[in-house]
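Visitor: here is the input, now give the coordinates:
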Amino acid sequence: MPISFNLTNINQESGNSIHIFSGKPGTKPIYTDQATLSEKYRRGVKLLRIMLAVLALTAIVSLILSYISRNYLSSSVAANIPIAIAAVSAVLLVPVLMTYAAFYIKSKRIK
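Guide: Reported below is the predicted structural model:
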């Protein structure tokens, strides 16, 4: 049985064409001048710094809790939960760190 799609109602608000920028004639698009482009990267660096701090703190606290639970709890399941949380935090930490570094370098070059 072949699958068919009805594409007649897609994107009717913009006249079935690609909508990229809408503004008064002569309006300059955002992120085309130095000031707004620099602001874009500064905001990105700030957000990524917060994400980096939260993930790093989560990984560190989870490792500390893992150490405490291994020494003071008899249940191996309870001892493995903080390790799993630390592993997930560490896996997420790497791409966030790489993105943060790229945004930071780009923001310094734009200034």
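
Visitor: contacts, neighbours, all on C-alpha from now
Guide: OK.

Visitor: mind listing the helices for this structure?
Guide: In the chain, the segments counted as helices under DSSP state H are 34-72, 76-110.

Visitor: distance from the chain centre to the longest one, please.
Guide: Per Cα atoms, centre = their mean, to the nearest Å, the displacement of helix 34-72 from the mean C-alpha position of its chain is 11 Å.

Visitor: can you check the last one too?
Guide: Once both centres are worked out by Cα atoms, centre = their mean, helix 76-110 turns out to sit 10 Å from its chain's centre.

Visitor: that one vs helix 34-72, what angle?
Guide: If you take axes from the mean of the first three to the mean of the last three Cα atoms, to 10 degrees, helix 76-110 sits at 160 degrees to helix 34-72.

Visitor: what are the buried residues along helix 76-110?
Guide: Residues 79, 82-83, 85-87, 89-90, 93, 96-97, 100, 103-104, 107 are the ones in helix 76-110 that count as buried (16 or more other Cα atoms under 10 Å).

Visitor: would you do the same for the sequence below? I want to compare the two.
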Amino acid sequence: MIWKDKRFIIGRGLAFSETKEMQHLSKLAEEGWFLESPAFCGFGYKLCRGEKQELQYCIDYQKLTKEESIDYFDMFAAAGWNHVMTVGNVIHYFTAAPGTKPIYSDQTTLLEKYKQGKVNLGFTSIIFVFLTILMNLMGRLVEIEKVQQIFQGLFHIFLVVTIPVLMTYSAFLLKLWRLRQSNYHY
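Guide: Model (predicted):
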């Protein structure tokens, strides 16, 4: 969707193609479109038009308190990375000039990044699976037809969200496994 100075795009799925996603955002910056905020419930991006420039994008997965976030963002700023936005207080987007040292430059820190993401997604997955099962059970156990329909509707909504969450969690597990098996080929 495009307006004169705003544009909305659907994400490709960070767990599946994080590098390609960041390269795509960098290419858009070269065309004058810059990441502004999350869109589509975190599954996409709102972009704004600006002066064309070369940028590299990177993300990090950290759940932070307000107190922790100050030091965290200061540390990235000192390394040349500018905070752009945060999604769900867990996924943090940064930009830097080309040639800036990557946030994760060795296998150990890259493993830590994905371990943190796995923990956050694991917790989210458990909650959504539980709620999906609960809505299905409630829809079957309740005898009042209208209430039963509400629970079945909620079951379908949760199911639609739970499947991508589980797929994303599986992709994180696969990424961690591959990193552990490789000698940092990413």
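
Visitor: ok, back up a step: make TSV out of the helices of the first structure and add distance to Phe5 of the first structure.
Guide: As requested, those are exported to TSV (distance: least, Cα to Cα, whole Å):
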stretch	distance to Phe5 of the first structure
helix 34-72	38
helix 76-110	37
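
Visitor: out of these, the one nearest Thr27 of the first structure is which?
Guide: Closest approach to Thr27 of the first structure among the helices of the first structure is made by helix 34-72 (14.2 Å; Cα to Cα).

Visitor: packing partners for the closest one?
Guide: The helices and strands touching helix 34-72 of the first structure, judged by 3 or more Cα pairs under 8 Å, 6 or more residues apart in numbering; DSSP states H and E, are helix 76-110.

Visitor: packing partners of the helix it packs on?
Guide: Helix 76-110 of the first structure is packed against helix 34-72, with contacts defined by 3+ Cα pairs under 8 Å, 6+ apart.

Visitor: distance of the aligned residue in the second structure for Val91 of the first structure from Phe128 of the second structure?
Guide: Mapped onto the second structure by TM-score structural alignment, Val91 of the first structure lines up with Val160. According to Cα to Cα, to the nearest Å, Val160 of the second structure stands 10 Å off from Phe128 of the second structure.

Visitor: tell me who's in contact with the equivalent of Val129 of the second structure over in the first structure.
Guide: Using TM-score structural alignment, the partner of Val129 of the second structure in the first structure is Ala56. Listed by Cα atoms under 8 Å, 6 or more residues apart in numbering, the contact set of Ala56 of the first structure reads 89-90, 93.

Visitor: swap the cut-off to 10 Å and go again
Guide: By Cα atoms under 10 Å, 6 or more residues apart in numbering, the contact list for Ala56 of the first structure reads 50, 62, 86, 89-90, 92-93.

Visitor: contacting residues for Met51 of the first structure?
Guide: The neighbours of Met51 of the first structure, taking Cα under 10 Å, 6+ apart as the test, are 45, 57, 92-93, 96-97, 100.

Visitor: again with Ser22 of the first structure
Guide: The neighbourhood of Ser22 of the first structure, defined by Cα under 10 Å, 6+ apart, consists of Pro29.

Visitor: coming back round to it: of the contacts of Met51 of the first structure, which pair is most distant in space?
Guide: Spanning the widest gap among the contacts of Met51 of the first structure are Val45 and Leu57, at 18.0 Å by Cα to Cα.

Visitor: these two - which one has more neighbours?
Guide: Val45 (21 against 14; other Cα atoms under 10 Å).

Visitor: ok, now how distant is the nearest residue to Asn136 of the second structure once chain neighbours are set aside from Leu137 of the second structure?
Guide: In this structure, Asn136 of the second structure finds its nearest non-sequential neighbour in Phe155, 5.4 Å apart by Cα to Cα, 6 or more residues apart in numbering. Phe155 of the second structure is 9 Å from Leu137 of the second structure, where distance means Cα to Cα.

Visitor: what do those two both touch?
Guide: Leu131.

Visitor: quick one: contacts for the one in the first structure that sits across from Ser170 of the second structure in the alignment?
Guide: When the first structure is aligned by TM-score structural alignment, Ser170 of the second structure is paired with Ala101. Counting by Cα under 10 Å, 6+ apart, Ala101 of the first structure touches 45, 48-49, 95, 107.
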